[in-house]
Every structure is written in structure tokens, then in C-alpha cells.
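S.K.: from the sequence below, what's the structure:
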Amino acid sequence: MKGLLWILLLGGAWAALSGVVSGTQLAVGMAIGLGVLVFLGGAGTDYLRKARQVAAFAVFFLVELVKANLRVTRDVLSPKPPIAPGVVGIPLDLEGDGPIALFAVVMTLTPGTLALDVSEDRKTLYVHGMWVRDAEAFRREQKEGFERRVKELVE
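M.R.: Next up is the predicted model:
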């Protein structure tokens, strides 16, 4: 928490000293502050690691989003779409409402999957998928894809 406070203070100082207080100047100042903290002793390395994880998650999500959109587009335009809808229960390794909600939301945002419900004990997420030819393969794809990355992000 101390490192975050320093980053915010250095970002604010940069924005104030630049003469233009704006979101862009604040972001530049925070980036410079993070660099200074890392250079001076590694106080900001946790934030740098977390920023890399968030960026990697965003790239993964965007790639999955594009792939899913292309697949749905292909199916919509084909005369005999190769869909195999089904509902699958995915056992959760995630703990807590926040990480489970994040997993459900990012999965639902990709076309072709829809999080339906979470069991009362928060151990299973029920998902509807458009392409569930093999329930175990679908389950493994979700766990190794989104769930693993959400788990890395929240730890």
C-alpha cells in the first residue's frame, strides 16, 4: 500500500509541476513514479508485475473475443451451423464472489458462452455453450483459459 501511495503522490506532483493537470499528465507522472520506485529499490515491482498480468489478461481476452466473434459469424452465415448447445457445470478453483463474478462476466462477454448460475456452495459455475460436443473438453477449455488467468490475476 505504501508503494501505491508513493506512485499516486509522484503522479500528482508531476501533473502539478507540468502546469497542466489532466488525466494524461497524471498517468504519465504515475508511470514515471513507478519507474523511479523500481529503480530506487524495487518498491513498485509488485505493481509492475500486476500491471503486466492485467495487460496479459486483456490481450488474452481480446484474442478470445475476436475468435468467438469470428466463430459465431461463421455459424450465422453457414446454411447448416455446426452448433451443439449444452449446459455444463464447471467446478471452480476460484474462491470469493469477486473472482467468480469476474470469471463469469468475461466468459459471458465472449459470444457463444453464457454463465447461468453458481451453486449455493460456490463450487460450480453452470455455463451454456454453443459448441459443447464434448462436455469434458469444454470444461477443460474454460478452466485452462479464463479461470486460470482470473486466478492468476486475483492472487
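S.K.: can we go C-alpha only for contacts and neighbour counts from here?
M.R.: Fine.
S.K.: burial check on the residue nearest to residue 130 when sequence neighbours are not counted, number of neighbours?
M.R.: What sits nearest to residue 130 in space, not counting adjacent residues and going by C-alpha to C-alpha, 6 or more residues apart in numbering, is residue 85, at 4.2 Å. Residue 85 is flanked by 14 other residues according to other C-alpha atoms under 10 Å.
S.K.: quick check: residue 85 vs residue 134, distance?
M.R.: Distance, residue 85 to residue 134, by C-alpha to C-alpha, to the nearest Å: 11 Å.
S.K.: ok, now residue 52?
M.R.: Distance, residue 52 to residue 134, using C-alpha to C-alpha: 34 Å.
S.K.: cool, and residue 13?
M.R.: Going from residue 13 to residue 134 by C-alpha to C-alpha gives 56 Å.
S.K.: who has more neighbours, these two?
M.R.: Neighbour count, other C-alpha under 10 Å: between residue 13 and residue 134, residue 13 has more, with 17 against 11.
S.K.: point me to the helix or strand that includes the more buried one.
M.R.: Assigned by DSSP states H and E, residue 13 belongs to helix 2-18.
S.K.: check which helices and strands that helix sits against.
M.R.: Contact analysis of helix 2-18 by 3 or more C-alpha pairs under 8 Å, 6 or more residues apart in numbering; DSSP states H and E lists helix 23-41 as its packing neighbours.
S.K.: and the helix it packs on, what does it pack against?
M.R.: helix 2-18.
S.K.: now the angle from the helix it packs on to helix 23-41?
M.R.: Between the axes of helix 2-18 and helix 23-41, defined by axes from the mean of the first three to the mean of the last three C-alpha atoms, to 10 degrees, the angle is 130 degrees.
S.K.: before we compare anything, build this one as well:
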Amino acid sequence: MTAFAMNVMFAVVWLAVSGSASFINFLFGFLVSALAIGLIREQAEGVSYLRRIARIGSLVALFFKELALSAWKVAVLVTRPKLEVQPGIFAYPLTVDRDFEITLLANLITLTPGTLSVDVSADRKLLYVHAIDCTDVEGTCRDIANGFERKIMEAFR
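M.R.: Predicted structure coming up:
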């Protein structure tokens, strides 16, 4: 059973024991059980549930930061009097190898303005990305590797 499923189950048990089925009471039970699961997993030398939640939160925060920055860059790019862009498709070498991680990375890239995930190679080693401006492909690959891909590996491994 995953830690999240166990957390939800404990929160439902808390609702039954306390006799109050309100959302606030469920949230309280969820938070207390998350703390308990986090403490138990730490002592059993497993992956910390609370640390994983924090890392997923860090990934979400990075996504919103990148979303704002790239939206600003695209807005500045398209409002210039002379549109000087070099759109193109480049192959991004993947470090992540699990289906979920590849899908998440591709979706995060697609949701970021100015980029679009096009395809994954048959051997799942390359992700083909269309970018509105391919003047610095190495820099873009470095940003993806040090940003989204690193955070995905921290959160889900």
C-alpha cells in the first residue's frame, strides 16, 4: 500500500472515530496521519513521506516559476517590432527512464509557453521538443536537465 493511500485510509478512520465527517476534520486527520507516517518511515529507514511531499511541492513551485518566466519571455518576444526567432525541433537526451517520469517531463515542457513536446524516441532515450526560439539549444537542454528533470528525479526516486 502506498503511503498516500495509507494516509487517506487513516484520515477516513479518524473521521469514523471522531464522529464528525466535515472537511476540516478530514484535513486534520490527513495532516496528523501524514506526520505519523513520516515519523514511522524515518525510523524504518525508508523514503520519508513528508520529505517526498516537500520535494513534490518544490517541483510545483519550479513549474510556476518557469511558467511565469517563459510567459514573460514569449510576451516580450512577440511584441517586438521585428520578430527575430528561429523556431525548430531539437532532441533532448533523457536522464529519466520511467514512463511516469518521461510523461511528467513532457507535460511540464508542453505546459511551459514557447515549448512543446513532440515525441519520444522508440528507445526512450530522446525527447523531441519544438521551441519557438532554438538559438541556444544547449542552454535550453541544460535548463531542462537542471530544472524539471532534476526535480522530477528528486521527487519520485
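S.K.: and the TM-score between them?
M.R.: The pair, once superposed, lands on a TM-score of 0.85 when counted by TM-score structural alignment, normalised by the length of structure 1; 155 aligned residues with a C-alpha RMSD of 2.4 Å.
S.K.: after alignment, which residue of structure 2 pairs with the residue nearest to residue 130 of structure 1?
M.R.: Under the alignment by TM-score structural alignment, residue 85 of structure 1 pairs with residue 87 in structure 2.
S.K.: repeat for residue 69 of structure 1
M.R.: Under the alignment (TM-score structural alignment), residue 69 of structure 1 maps onto residue 71 of structure 2.
S.K.: please report the distance of that match from residue 6 of structure 2.
M.R.: From residue 71 of structure 2 to residue 6 of structure 2 the distance is 38 Å (C-alpha to C-alpha).
S.K.: which residue is the nearest non-sequential neighbour of the one residue sitting closest to the centre of structure 1?
M.R.: What sits nearest the mean C-alpha location of structure 1, by C-alpha atoms, centre = their mean, is residue 57, with 4.7 Å. Closest residue to residue 57 of structure 1 apart from its sequence neighbours, by C-alpha to C-alpha, 6+ apart: residue 149 at 6.6 Å.
S.K.: for that neighbour, helix, strand, or coil?
M.R.: The three-state label given to residue 149 of structure 1 by DSSP: H, G, I helix; E, B strand; the rest coil is helix.
S.K.: quick one on the thing from earlier: pull out the buried positions in the host helix or strand of the residue nearest to the centre of structure 1.
M.R.: Here residue 57 of structure 1 is covered by helix 45-77, with elements defined by DSSP H and E. Residues 45, 47, 48, 50, 53, 54, 57, 61, 64, 65, 68, 72 are the ones in helix 45-77 of structure 1 that count as buried (16 or more other C-alpha atoms under 10 Å).
S.K.: same thing with stretch 124-144 of structure 2?
M.R.: Neighbour-count burial for stretch 124-144 of structure 2 flags 124, 126-134, 137, 140-141, 144 (criterion: 16+ other C-alpha under 10 Å).
S.K.: cool, and stretch 5-24 of structure 2?
M.R.: 7, 8, 10, 11, 12, 14, 15.
S.K.: again, but for stretch 38-46 of structure 1
M.R.: Quick answer for stretch 38-46 of structure 1 (16+ other C-alpha under 10 Å): 38, 43, 44, 45.
S.K.: and those, which is closest to residue 23 of structure 1?
M.R.: Distance from residue 23 of structure 1 was checked for each of the buried residues of stretch 38-46 of structure 1 by C-alpha to C-alpha. The minimum falls on residue 44, at 20.7 Å.
S.K.: nearest to residue 26 of structure 1 among the buried residues of stretch 38-46 of structure 1?
M.R.: residue 44 (16.9 Å).
S.K.: quick one: contacts for the closest one?
M.R.: 3, 4, 34, 35, 37, 38 (C-alpha atoms under 8 Å, 6 or more residues apart in numbering).
S.K.: who wins on neighbours among the residues you listed?
M.R.: Highest neighbour count within the contacts of residue 44 of structure 1: residue 34, with 25 neighbours (other C-alpha under 10 Å).
S.K.: give me the neighbour count for the spatially closest residue to residue 12 of structure 2 that is not a sequence neighbour.
M.R.: Distances taken as C-alpha to C-alpha, 6+ apart put residue 26 closest to residue 12 of structure 2, at 7.0 Å, once the chain neighbours are dropped. Residue 26 of structure 2 has 21 neighbouring residues, counting by other C-alpha under 10 Å.
S.K.: same question for the one 4 residues further on.
M.R.: Residues within reach of residue 30 of structure 2, counting by other C-alpha under 10 Å, total 22.
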